[in-house]
Structure formats: structure tokens, C-alpha cells
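> 3D model of this:
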Amino acid sequence: MIDFLRYFVFASIAFITLYIWKHPFQHRKIQSKNAKSSQFRKEFLYSVSSVIVYTTITLIVLVFRKYGYFKFYDRIEDYGWDYFLLSIFLILVIQDFYFYWTHRLMHTRLFFKAFHKIHHESITPSPWTAYSFSPWEALIHGMIMPIVVSLFPVHTFALLIFMTFQIIRNVLGHSGYEMFPSWLLTNRILKYINTNTNHDMHHQYFRYNFGLYFTIWDEIFGTIHPDYEETYKKITERESQIIQEEVEIGSN
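Predicted coordinates:
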């Protein structure tokens, strides 16, 4: 129930803010077309099934934890705050690497229909697309938890922070609006952060942009969309162009 409410709350806030209210990013819509209400209903139902899969995996991990099968620890003082923060970062990096390769694998002919087709039925993504997976794909994504807690000691609170972050990032990444600043891709380090435009283009073109939090694996293995930077620039500069046009119209 907690897993479901956490996802439902963040997805609802994003949906209401971006699709019902007037918001600061209204000129930064990535695609001109809008998703239909039937898509939202389908995405919500598949999201519920995905949460059930994630919750089942969590339950199994917690049961086996009692028998010492996974590397949890209860006192932050045992490893210190530095390790606590580092562990969260490591989980994100490992998940990003895991996601890139499982994602590419699910795009092969052998696995696409059974695993990934449902998620890609949302060509114009929305906040509800974030967890709109087949049960098989949800199982693949959910396996990151037992993998991580098998590799190194993890505090339960660190895992909670990670799970909350990944939900928020997934929801915003499928929001249909770009929220990062226009100068992001000009920074030598920050340009490797995965933007909403990047993942939205993946839903449009399928064959590019497989990353989750970062674009570094796409860059290394040549799967970044060739028009990504140009598209991002157009979307993030669109607002300033519209404001300038409104000013010119007002002055005339």
C-alpha cells in the first residue's frame, strides 16, 4: 500500500500540475500532440499491476533478510554517513547500468512483444507512463533491489530514499515537458544527465536513448539520437522566443 501510494501521489501531483493547471513549463511541451484519456486509464491499470510486482519482490527480499540472505544494516553509525550517502549514489549508478542493458535487450525481436511493447504503446508519454509496464518488464526492473542488497550493505532508509527518487525521476522523465535549464548540455559534466527530452525521444523513435539517469552509456555505445541536442535546444529556447514575440506584439 505504501509503494502504491508513493507512486500514486507523485504521479497525481505531476499530472494535475502539468495537464490541468497552468504551469511555468507550458511552452516546453516536447511533443505537440496530446495523449488521449483512454491512454491514461490504460497506463494507470498497468501501473497498479507493476506496483504489485514491485511489492511482491520487496516482500520476498524482506522475508529472506530475516534469514541473513541479504546485506542490510540497521545502524547508520556502523558504516557512517559518508558510506550511507555513497551507497545511495552507488545504487543509482548500478541501476543506470542495469537499466541500459536490460532495456536494450528488451528492444530485441526476441523480447520486445512479451516484455516491452506495453510501455511503448505510449508514444506520447505522460506521468502515468512511468510504471506502465507488463508484469514481465516490471519483474525485470524490480530485480534491481535484490541485486543491490546482495552486492554491499544497504541501510533501509537509503533504500527508501533511492526508491522515492527513482519514482519522482521516472514520473518527471515521462511528463511530456522539459524541465531542465537550456544551458545543461553545454556543461561538460551535467550534459550526461538524462533529460526529459532524451527519454521522450526514445518513446518516439524506439531505437535510441536507452539510458535512465545518465546518457553516458548511450554516448559510449552510439545509441544517442543524432538530433537529441538540437531538439533539446529548440524545446528549451522556445519559451524565450514566445516571450520575445509577445513583447514585440505588445510594443506594436
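> can we go C-alpha only for contacts and neighbour counts from here?
Noted.
> Do a quick rundown of the strands in this structure.
For the chain, the strands defined by DSSP state E occupy 72-73, 154-155.
> can you list contacts of the first one?
Spelled out, that is strand 72-73. Strand 72-73 is touched from outside by 65, 149, 153-156, with contacts defined as C-alpha atoms under 8 Å, 6 or more residues apart in numbering.
> repeat that with 7 Å
Under the contact criterion C-alpha atoms under 7 Å, 6 or more residues apart in numbering, strand 72-73 has outside partners 149, 153-156.
> Separate out the buried members of these.
Among those, those classed as buried by neighbour count (16 or more other C-alpha atoms under 10 Å) are 149, 153-155.
> I'd like the strands of the chain as TSV, with distance to Ile123 appended.
Formatted as TSV, the strands of the chain follow (distance: least, C-alpha to C-alpha, whole Å):
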stretch	distance to Ile123
strand 72-73	39
strand 154-155	36
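> which one of these lies closest to Ile13?
strand 154-155 (28.3 Å; C-alpha to C-alpha).
> Show me what the closest one packs onto, helices and strands only.
Strand 154-155 sits against strand 72-73, with contacts defined as 3 or more C-alpha pairs under 7 Å, 6 or more residues apart in numbering; DSSP states H and E.
> who are the neighbours in contact with Leu184?
Applying C-alpha under 7 Å, 6+ apart, the residues near Leu184 are 190-191.
> From Tyr213, how far out is it?
14 Å (C-alpha to C-alpha, to the nearest Å).
> again with Ser87
If you go by C-alpha to C-alpha, the gap between Ser87 and Tyr213 works out to 16 Å.
> Kindly report the same for Arg75.
Taken as C-alpha to C-alpha, the span from Arg75 to Tyr213 is 29 Å.
> Please give the structure of this sequence too, so both can be compared:
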Amino acid sequence: MIETLTTFALRWVHSFQVEMIRYLFGAAGVALTYWLARRWTAPRRIQQRQATMADRRRELFLSVQTVAIFGLVGLIAFAAIRAGLIRIEKGPIDPTVFTAQLIVLIIMHDAYFYWMHRGLHLRALFRRAHAAHHVSRTPTSWASYAFAPIESVTESLYIPVLLIAMSAIMPVYSLAVFIFLGHQILRNAIGHSGHELAWSGFTRSRWTGWLTTTTHHDLHHSEGRYNFGLYFTWWDRMMGTEHPRYHEKFEAVAGRSKIASDPVLV
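Presented below is the predicted three-dimensional model:
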């Protein structure tokens, strides 16, 4: 019994360390990159208001708390692996299967997040489960994991649940999960960065309009009632929850950055 508890405790410490490194890779990496490229990123700021140092400290504190909870929920995946419910593929990588698993992880996460997010905005849940994240009206990349404990649990349950479901069909490539988690935190940090990197016409293009932009999620933080999607705009458009002025708001920022970067127009 004591040996089992020790094993799980050590596993939690390891999970905490890995999740913290991943969070810092996204949050600090994006913040540092934008600061180093500030002459280019400054005109791309979405809101006039700037986050304060107190905002960043609060976002960091909540995110560290979330990382600790992610580590605890990660023990479910660890236990499921030991029980054979999650099967890890240890053989050579099949490129087709690997790519398919990665795509499934991303698309299913977007669907899961959209409906979970809609649920957290219900009056009965919002104050206890999601209001802490929305204190960041002008979010920064440090807000990537700035969740209340209830939201932290619901966010992190996706991985063990989906991996158990996928393992019922075939073993899962650990590299696919690793890349998915890296993609998740990077998109999350960029989405909360407060700076629009995409170019004019991006949101209306048939090639890129299905991807969310930083403006897409920034509008959710500033106004709250729209734009619940994570990676893709599909669910918001199908369910009528896309901000009615999303394209207009996006072009206002993208156009401003274009003018600032054109020496002829300045």
C-alpha cells in the first residue's frame, strides 16, 4: 500500500514538472517572443487597455494551481495505463495511423472544449467554475491555464477519457499525445496573447477562415457571450455563437498592423 502511494506521489511530482515545463514553454515562450519582436507586435495589439503586472501575477498563480491539478488528474491516465485501459504503441510508427491519431486528438478536443465551455457559461456554473478565467478581460499568454479548480478538472479529463476510448480500438502513439499537448499550449498561449498575428483577409478565406485567431478568443474575454471555440470556428458558426462583428473587429486590427508596417502609408 505504502509502495503504491509512493509510486503515485512520485508520478504526480513528475507530471507536475512536465506540465509546468509545457506551460512555461507556451506562456513564457510567447511572452518573450512578442517582447523581443515588440516593434512588430506592438501595432498588432487588439485592445487599447494593457494588462497590469498584478494581472500577470494572478494569471501565473492560477496557472500554477491548474498545473498541480492537471498532475493529479494525470494520475487517472497513469492508473489506466497500469490497468491496461490505455494501451501505448511501442512498435515502429505507422505515418498514416500516427497522423490520424493526431488529427483525432485535435478535432475531438476542439469539440469537447466548445461544449464544455458553453456549459461553464451556464448561470449555475459560471461563478464557481469559470469566472476566475474571465477576470482577465485583457488576457496575456500567462492566462493560458488561469482556471478555477472545477474548470481545471474538466479541462484535464479530456486526455484520459479520450485515450481510453482510442485504446479500445488500437494502441496510442505517445508521440502523437506529446505533439498534441504541445500544440494545445502553444495555440492557447497565442490565443490569450492579446496580439493578432494573422493577416488581413484571414478570417474570410476558404483556406484559413476555419481556424480561430487571437481576435476570436480575445472577443470572448472582452465581451463573453460569443466565440466559445478553441482551434476551429466550425462549432461557433454551426451553433450561431460567433461574434456578429468578428470579421470587422479582426480587420480593424489586421488593417492597423498593415498600415504600421508599410513605410509608404505611415
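> TM-score for this pair?
Laid over one another, the chains give 0.92 as their TM-score (TM-score structural alignment, normalised by the length of structure 1), with 246 aligned residues with a C-alpha RMSD of 1.6 Å.
> circling back to that earlier point, of Arg75 and Tyr213 of structure 1, who's got more company?
The neighbour count for Arg75 of structure 1 versus Tyr213, taken as other C-alpha atoms under 10 Å, is higher for Tyr213 (22 against 10).
> sorry, back to before: can you tell which of the strands of structure 1 is closest to Leu105 of structure 1?
strand 154-155 (27.9 Å).
> Please tell me which residues of structure 2 that closest one aligns onto.
Under the alignment (TM-score structural alignment), strand 154-155 of structure 1 falls on residues 172-173 in structure 2.
> Which stretches in the stretch 101-250 of structure 2 count as helices?
When secondary structure is read from DSSP state H, counting those that start in this stretch, the stretch 101-250 of structure 2 shows helices at 123-125, 131-134, 149-156, 158-167, 174-191, 214-223, 234-239, 246-261.
> With distance to Leu85 of structure 2 as new columns, can those helices be given to me in a markdown table?
Below are the helices of the stretch 101-250 of structure 2 laid out as a markdown table (distance: least, C-alpha to C-alpha, whole Å):
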| stretch | distance to Leu85 of structure 2 |
| --- | --- |
| helix 123-125 | 31 |
| helix 131-134 | 33 |
| helix 149-156 | 17 |
| helix 158-167 | 6 |
| helix 174-191 | 15 |
| helix 214-223 | 35 |
| helix 234-239 | 30 |
| helix 246-261 | 42 |
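> re the thing from before, what's next to the match of strand 154-155 of structure 1, contact-wise?
Outside stretch 172-173 of structure 2, the residues touching it (C-alpha under 7 Å, 6+ apart) are 87-89, 98.
> Select from these the one having the most neighbours.
Arg87 (21 neighbours).
> List the contacts of the aligned partner of that one in structure 1.
Superposed on structure 1 with TM-score structural alignment, Arg87 of structure 2 falls opposite Lys71. Neighbour list for Lys71 of structure 1: 149-150, 152-154 [criterion: C-alpha under 7 Å, 6+ apart].
> What's the match for Arg169 of structure 1 in structure 2?
That one, Arg169 of structure 1, aligns with Arg187 by TM-score structural alignment.
> Likewise for Asp96 of structure 1?
Per TM-score structural alignment, Asp96 of structure 1 is aligned with Asp110.
> Could you pull up the residues touching its match?
229-232 are the contacts of Asp110 of structure 2 under C-alpha under 7 Å, 6+ apart.
> any idea how far Ile91 of structure 1 lies from Ile216 of structure 1?
Counting by C-alpha to C-alpha, the separation of Ile91 of structure 1 from Ile216 of structure 1 is 16 Å.
> Mind checking which of those two has more residues around it?
Higher neighbour count among Ile91 of structure 1 and Ile216: Ile91, with 23 against 19, using other C-alpha under 10 Å.
> Quick one: map Asn227 of structure 2 onto structure 1.
Asn227 of structure 2 maps onto Asn209 in structure 1, by TM-score structural alignment.
> I misspoke; the intended subject was Thr66 of structure 2.
So, by TM-score structural alignment, Thr66 of structure 2 is matched to Ser50.
> picking that back up, most tightly packed of the helices of the stretch 101-250 of structure 2?
Scoring the helices of the stretch 101-250 of structure 2 by mean neighbour count under mean count of other C-alpha atoms under 10 Å gives helix 214-223 as the most buried, with a mean of 22.
> so how far does it sit from its counterpart in structure 1?
Compared with structure 1 after fitting, helix 214-223 of structure 2 deviates on average by 0.3 Å (mean C-alpha distance after the TM-score superposition for structure 1).
> Please apply the same query to stretch 174-190 of structure 2.
Its aligned residues in structure 1 lie a mean 0.7 Å from stretch 174-190 of structure 2 after superposition (mean C-alpha distance after the TM-score superposition for structure 1).
> Name the nearest residue to the residue positioned nearest the centre of structure 1, ignoring sequence neighbours.
Computing the C-alpha centroid of structure 1 and ranking residues by C-alpha atoms, centre = their mean puts Asn170 first, at 2.5 Å. Nearest residue to Asn170 of structure 1 in three dimensions, chain neighbours excluded: Ala130, at 5.3 Å (C-alpha to C-alpha, 6 or more residues apart in numbering).
> corresponding residue for that neighbour in structure 2?
Per TM-score structural alignment, Ala130 of structure 1 is aligned with Ser144.
> how near is its match to Met238 of structure 2?
Taken as C-alpha to C-alpha, the span from Ser144 of structure 2 to Met238 of structure 2 is 26 Å.
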